[in-house]
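Asks: My questions concern the predicted model and sequence given below.
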Amino acid sequence: MNDALLVLNAGSSSLKFRLFGLTPDLPVIAGGKVSDIGGRPVFQAHGTGDGTAALPLQADAGEALAYVLGWLKTHAGQWTLRACVHRIVHGGPDFVRATELDRRTVDELRQFNSLVPQHQAHNLSAIEALWAEAPRLRQFGCFDTAFHARIDPLHRAFALPADLRNKDIRRYGFHGLSYAWIAHRLKCDHSALSRGRVVAAHLGNGASLCAMKNGQSIDTTMGLTALDGLPMGTRCGALDPGVVLYMQRNLNMTPEDVEEVLYNQSGLKGLSGISNDIKTLLASPLPGAAFALDYFALKTAQQIAAMAISLGGMDGLVFTGGIGENAAPIRDKILHHLACLPTFETLIIAANEERQMALEIMAAFYQETVS
């Protein structure tokens, strides 16, 4: 029997999984997801024994996880599951590397639930559900904030009084697993560029930028929460904080009302009045769709230029994520705005956060050399 590592990415309505062999080349054994949890859940898998199945309509995240484990036991029986690693969005100031999880650790991570309400609680609930299903299985966490943990205070700090800054109100940055994968691929495939000044653009329903030099994060667009920086699918991106005060004082909106607007009704969805789906907007003849896409491209280009300033120039621009990899018209719009800058190399690198997590666990806990 060969050893295997399960990678889980638990969201509000989905559970994505990938099973890797715990050998130096980390072979992918199987993968898939359960989508529409809480609605009409559907299980899809590929690899060892492709399959699709409808789950009971009332299935929750715990039942979805139990189904995934049962499917793996049946279809990947020649592999013994030794550990599971979870994507955890916010690690705060202390969780800056892959970490083995226990009850105390999970309790500490709950304090960040309100900072990433679309993600953190769901990440942690999967850990607890797996304890119920497999209490002896080792569980690990990899954190989206960890890649940015060592950025300089000049790029990390907000212009707030020291007593607030000392309460860990600062720029953390996110999408770190995606950026760590880009740094890894650049080192493997583009060694000269990996040592240079690179702006990585993770563009999808969630979107951000990272300024990297020598494979290290120098600056990033997201802040204390995943709202800051670029406009996203349904999130607002950078916003005058006075707007929030106005919404509460003048429009009598509660904090919950404001949170709903900023996280779920803004971005491409709010700008277009149509959808946050990039394919829908590209195909739409309505003026709101074109305006939303033009706005997204302009703001992304402006903030790429800001990241280049943090680096003292830009040798390369890397696109990744669903929009970055697949929406050529959006890439073209962004590059058109950047034509005024000195020449730089442009690459597309497919996101692979699951493999990056497996790499981190192998390096930290299994002491293997992997690629």
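Replies: Yes, it's here.

Asks: drop to CA atoms for contacts and neighbour counts, all remaining ones
Replies: Noted.

Asks: Apart from its neighbours in sequence, what residue is nearest residue 64?
Replies: In this structure, residue 64 finds its nearest non-sequential neighbour in residue 34, 6.6 Å apart by C-alpha to C-alpha, 6 or more residues apart in numbering.

Asks: What strand or helix carries the one you found?
Replies: Secondary structure assignment for residue 34, by DSSP states H and E: strand 28-35.

Asks: immediately after that strand, which helix or strand?
Replies: strand 42-47.

Asks: May I have the secondary structure class of residue 210?
Replies: strand (DSSP: H, G, I helix; E, B strand; the rest coil).

Asks: let's bring in a second model and compare:
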Amino acid sequence: MNILVLNAGSSSLKYQVIEMPSETVKCVGLIERIGMDDAIFTHEKSEDKYSEILPILNHKVGLQKITKTLLDAKIGVINTVDEIEAVGHRVVHGGSKFSKTTLINKEVKDNIRELFDLAPLHNPANLTGIEIAETIFTSAKQIAIFDTAFHQTMPKVAYQYAIPNSYLEDYKIRAYGFHGTSHKYVSEKAIEYLGEKSSNIISIHLGNGCSMTAIKDGKSIETSLGLGPTNGLIMGTRAGDIDQSVIFFLMKKLNKSAEEVNNILQKESGLKGLTGFSDLREISEKATKGNLNCQNALNLASHRIKKYIGAYAAILNGLDALIFTAGIGENSGLMREMACENLEFLGIELDELKNKIRSKEITEIQSKTSKVKILVIPTNEEIEIAKQSYQLLK
């Protein structure tokens, strides 16, 4: 079965064609800068790479370009659109209505639309991708995989905020969590690797966006992101946890509007706000050369991770494994080392030599005396989306 995995962002389209159940990736592609005259299109098939700069004014034009490429005699992977039997769509926010992978119909699309207020940057683009895919891949099943679904197992003590009850009941204001597809994928890999169905795991997803999840026996019971993808850890451009008094101070003292403050906290804060840079590789390099702002940013980011490790170990009442994943988690030995430093009392001890190993497979980086397994597990949200889509249909 050929499954097209589609991730429609506000100005981008990521895609893969994956043959299931073998999990064979037949091609990978990306369109960036949608809406611009100089959009960037890249497509990879096996060892062949193709790129092009061209005007792609909207998502419809973008998906038409992708379809034309998939059908191309030289770099394509299908002969007709009917060879795509399912399209798996990443949808960021599923609210409290969606706790599992779902076949898309009018009701599902209406529910995604109702959640626009909770994910204004993501859900509208996700729905656009669905509606366009329906017109092109007419014989394929359209399937929604929600970032929030994995976290629907959280107990009320973890997801309810201490604000008037009516806000939860009437407006569904609560913690939902994100990166669920990634956390689910790596935690299942860890459980399979450890051979333990009963387990206490902390999954640390470190990319431009960051989050941590406490996973007990395969189920999410606590996560760092909440109503939106802004709180918790320090991220590339997002502040993470912040005293809400800061918001009102900025609005009153600096005469900032709510929209301006939101823009500051989401796009001008985090590592970028602390250093002027949002790429951890650049920050790490400058830190080693003595840049004090970059050194401070690394200290702040790792301190926040350690604080959550301690909190989640307490909530789990024990810890079997710590997982590092996503771009930074998989590739930055420095951040892993700083995040695990001085956690011996929790049984977490890193091996410096093992921590330098780069691998596409599951890698253990703990010392021989560490009581907790420290695992680096490459995430693959696209494979997880294809897997969930295939399981739903079969």
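Replies: Good, I have the coordinates. This structure is a prediction, so every number in the text was calculated from the model and none was measured.

Asks: TM between them?
Replies: The TM-score (TM-score structural alignment, normalised by the length of the first structure) is 0.92; 361 aligned residues with a C-alpha RMSD of 1.8 Å.

Asks: Counterpart of the residue nearest to residue 64 of the first structure over in the second structure?
Replies: Structural correspondence for residue 34 of the first structure with respect to the second structure (TM-score structural alignment): residue 31.

Asks: can you pull the contacts of its match?
Replies: By C-alpha atoms under 8 Å, 6 or more residues apart in numbering, the contact list for residue 31 of the second structure reads 12, 13, 14, 39, 40, 41, 42, 62.

Asks: Against residue 181 of the second structure, how distant is it?
Replies: Applying C-alpha to C-alpha, to the nearest Å, the value for residue 31 of the second structure to residue 181 of the second structure is 22 Å.

Asks: And residue 109 of the second structure, by the same measure?
Replies: 20 Å.

Asks: Neighbour count for the two, which is higher?
Replies: residue 181 (25 against 15; other C-alpha atoms under 10 Å).

Asks: what's the more buried one in contact with, if anything?
Replies: Counted by C-alpha under 8 Å, 6+ apart, residue 181 of the second structure has contacts 145, 146, 147, 150, 381, 384, 385.

Asks: Kindly report the same for residue 218 of the second structure.
Replies: 184, 187, 188, 191, 197, 198, 199.

Asks: Where do the helices of the stretch 101-250 of the second structure begin and end?
Replies: Taking DSSP state H, counting those that start in this stretch to define them, one finds helices in the stretch 101-250 of the second structure at 106-114, 123-136, 156-159, 165-171, 180-194, 244-253.

Asks: Now the helix or strand following the last one: buried residues?
Replies: Moving toward the C-terminus from helix 244-253 of the second structure, the first helix or strand encountered (DSSP H and E) is helix 258-267. Neighbour-count burial for helix 258-267 of the second structure, counted by 16 or more other C-alpha atoms under 10 Å, picks out 261, 264, 265, 266, 267.

Asks: mean per-residue distance, helix 258-267 of the second structure to the first structure?
Replies: For helix 258-267 of the second structure, the mean deviation from the first structure after alignment is 1.2 Å (mean C-alpha distance after the TM-score superposition for the first structure).

Asks: what angle sits between that helix and helix 244-253?
Replies: Orientation check (axes from the mean of the first three to the mean of the last three C-alpha atoms, to 10 degrees): helix 258-267 of the second structure against helix 244-253 gives 130 degrees.

Asks: residue range for helix 258-267 of the second structure in the first structure?
Replies: Aligned by TM-score structural alignment, helix 258-267 of the second structure corresponds to residues 255-264 of the first structure.

Asks: got it, and stretch 292-300 of the second structure?
Replies: So stretch 292-300 of the second structure sits over residues 287-295 in the first structure, by TM-score structural alignment.

Asks: what does that stretch contact?
Replies: When contacts are defined by C-alpha under 8 Å, 6+ apart, stretch 287-295 of the first structure is touched by residues 268, 271, 272, 273, 274, 281, 282, 284, 330, 333.

Asks: Stretch 340-354 of the first structure now?
Replies: So stretch 340-354 of the first structure is contacted by 7-8, 18, 177-178, 181-182, 185, 314-321, 324-325 (C-alpha under 8 Å, 6+ apart).

Asks: mind redoing it with 6 Å?
Replies: By C-alpha atoms under 6 Å, 6 or more residues apart in numbering, the residues outside stretch 340-354 of the first structure that reach it are 177, 178, 315, 316, 317, 318, 319, 320, 321.

Asks: In strands, which of those residues fall?
Replies: Among the contacts of stretch 340-354 of the first structure, the ones falling in strands (DSSP state E) are 316, 317, 318, 319, 320.

Asks: possible to save those as TSV with distance to residue 28 of the first structure and neighbour count?
Replies: Compiled in TSV, these are given as follows (distance: C-alpha to C-alpha, whole Å; neighbours: other C-alpha atoms under 10 Å):
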residue	distance to residue 28 of the first structure	neighbour count
316	30	20
317	29	19
318	25	22
319	24	24
320	21	23
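
Asks: export those to JSON lines and tack on distance to residue 118 of the first structure?
Replies: Formatted as JSON lines, these follow (distance: C-alpha to C-alpha, whole Å):
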{"residue": "316", "distance to residue 118 of the first structure": "32"}
{"residue": "317", "distance to residue 118 of the first structure": "28"}
{"residue": "318", "distance to residue 118 of the first structure": "26"}
{"residue": "319", "distance to residue 118 of the first structure": "24"}
{"residue": "320", "distance to residue 118 of the first structure": "21"}
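
Asks: To what extent does the longest helix along the first structure diverge from the second structure after superposition?
Replies: When the first structure is parsed with DSSP state H, its longest helix is helix 287-311. Average distance, helix 287-311 of the first structure versus aligned residues of the second structure after superposition (mean C-alpha distance after the TM-score superposition for the first structure): 1.0 Å.

Asks: May I see the buried residues of stretch 224-243 of the second structure?
Replies: 224-240.

Asks: next one: stretch 93-108 of the first structure
Replies: Applying 16+ other C-alpha under 10 Å to stretch 93-108 of the first structure flags 95, 96, 97, 98, 99, 100, 106 as buried.

Asks: And for stretch 108-124 of the second structure?
Replies: In stretch 108-124 of the second structure, counting by 16+ other C-alpha under 10 Å, buried: 108, 112, 113, 115, 116, 118, 119, 122, 123, 124.

Asks: again, but for stretch 264-274 of the first structure
Replies: Quick answer for stretch 264-274 of the first structure (16+ other C-alpha under 10 Å): 264, 265, 266, 267, 268, 269, 270, 271, 272, 273, 274.

Asks: With secondary structure and distance to residue 342 of the first structure added, can I get those residues in TSV?
Replies: Shown next, in TSV, are those (DSSP: H, G, I helix; E, B strand; the rest coil; distance: C-alpha to C-alpha, whole Å):
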residue	secondary structure	distance to residue 342 of the first structure
264	helix	37
265	coil	37
266	coil	33
267	helix	30
268	helix	30
269	helix	33
270	helix	34
271	helix	31
272	helix	33
273	coil	36
274	coil	36
